[in-house]
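1. Return a 3D structure for these sequence lines:
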Amino acid sequence: MFSTKWSIKPASKLASKNEEGQATIEFALALPLLVVFVMLIAQFAIVARQQLALWEVTRNAARYASVSIDPQLAAQEIAVESGFAPTAIVATNSDGITQVSMTYKENTSLPLLGPFIPSLTLRAHVAMLTEP
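-> Here you go, the predicted structure:
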């Protein structure tokens, strides 16, 4: 009978001496890219949250302006009460339709990304029927 002797070598002995720190170096090179990617996702989530908040404030302003005599003043009051500070508010009431548009400038709020990502201008527009 033939006799075969199997030996299992540990993984550390299989790698040559030149490859022992390769995983550490690859991790050190990939980690900054991973951190930047996670920060970009976080910044995207912040901008999406601000856009939703702008739509909500604009909707509330349009609802209040649709029952007010002065829609511009009503929209500004709602924006102030909400704590949201849009850069521009335009409210009109004509032909039975109240329209409110708001613009908001969102600045990059995460460190290290500020110089690379410009501030964004968010806009929301809502139209509602004017109530008597």
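2. drop to CA atoms for contacts and neighbour counts, all remaining ones
-> OK.
3. name the helices or strands packed onto the longest helix anywhere in the chain?
-> As assigned by DSSP state H, the longest helix anywhere in the chain is helix 22-65. Judged by 3 or more C-alpha pairs under 8 Å, 6 or more residues apart in numbering; DSSP states H and E, helix 22-65 is in contact with helix 71-82, strand 97-106, strand 120-129.
4. for comparison, sequence B:
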Amino acid sequence: MPIASRGQATVELALVLPVVVVLALAVGQVAVIAVDSVLVHHAAREAARAAAVDPSLATAHGAAIGAAGLQADQLSVSLSGGRAPGDTLTVEVRYRSTTDVPLVGRIVGDVDLEAAVAIRVE
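-> Prediction:
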């Protein structure tokens, strides 16, 4: 092995490893946001089902929190539309997904997710 190429692999690893670590953390952060997005849609569906029977904000909010397992202080639920039997009621759920993965979280920032479901009041 020539003297000039000694330690070359160590230098290459030192240059490439930080990039690979940041990319792995970015993939992890995207996965966290994707899971939160699915949970927000699930919370909206469950809140709409509960609001179809009892069209009150407290019922919808409780169902959204109980169904998804999201942080209650980051979750908001709103109702719009008629609340009489046969009317269409729209439930909107908003959630702020915190980016808590090291390094990448500071670059990306918190993400606001929302989902809306329209359902007929029973």
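5. Can you give me the TM-score here?
-> Here the TM-score for the pair of chains, by TM-score structural alignment, normalised by the length of the second structure, is 0.85; 116 aligned residues with a C-alpha RMSD of 1.7 Å.
6. Relative to the second structure, what is the average displacement of the longest helix of the first structure?
-> When the second structure is superposed, helix 22-65 of the first structure averages 0.5 Å from its matched positions, counting by mean C-alpha distance after the TM-score superposition for the first structure.
7. Can you check which part of the second structure that helix sits on?
-> Aligning helix 22-65 of the first structure against the second structure (TM-score structural alignment) gives residues 8-51.
8. Could you check how far the residue mapped onto residue 98 of the second structure from the first structure is from residue 72 of the first structure?
-> Matched by TM-score structural alignment, residue 98 of the second structure corresponds to residue 107 in the first structure. According to C-alpha to C-alpha, to the nearest Å, residue 107 of the first structure and residue 72 of the first structure sit 26 Å apart.
9. Tell me which of those two has more neighbours.
-> A count of neighbours by other C-alpha atoms under 10 Å puts residue 72 above the other of residue 107 of the first structure and residue 72, at 19 against 13.
10. Please state the offset of the match of helix 22-65 of the first structure from the chain centre?
-> Distance of stretch 8-51 of the second structure from the chain centroid (C-alpha atoms, centre = their mean, to the nearest Å) equals 10 Å.
11. same check, this time on stretch 112-122 of the second structure
-> 16 Å.
12. in that stretch, what counts as buried?
-> For stretch 112-122 of the second structure, the neighbour count (16 or more other C-alpha atoms under 10 Å) marks 113, 114, 115, 116, 117, 118, 119, 120, 121 as buried.
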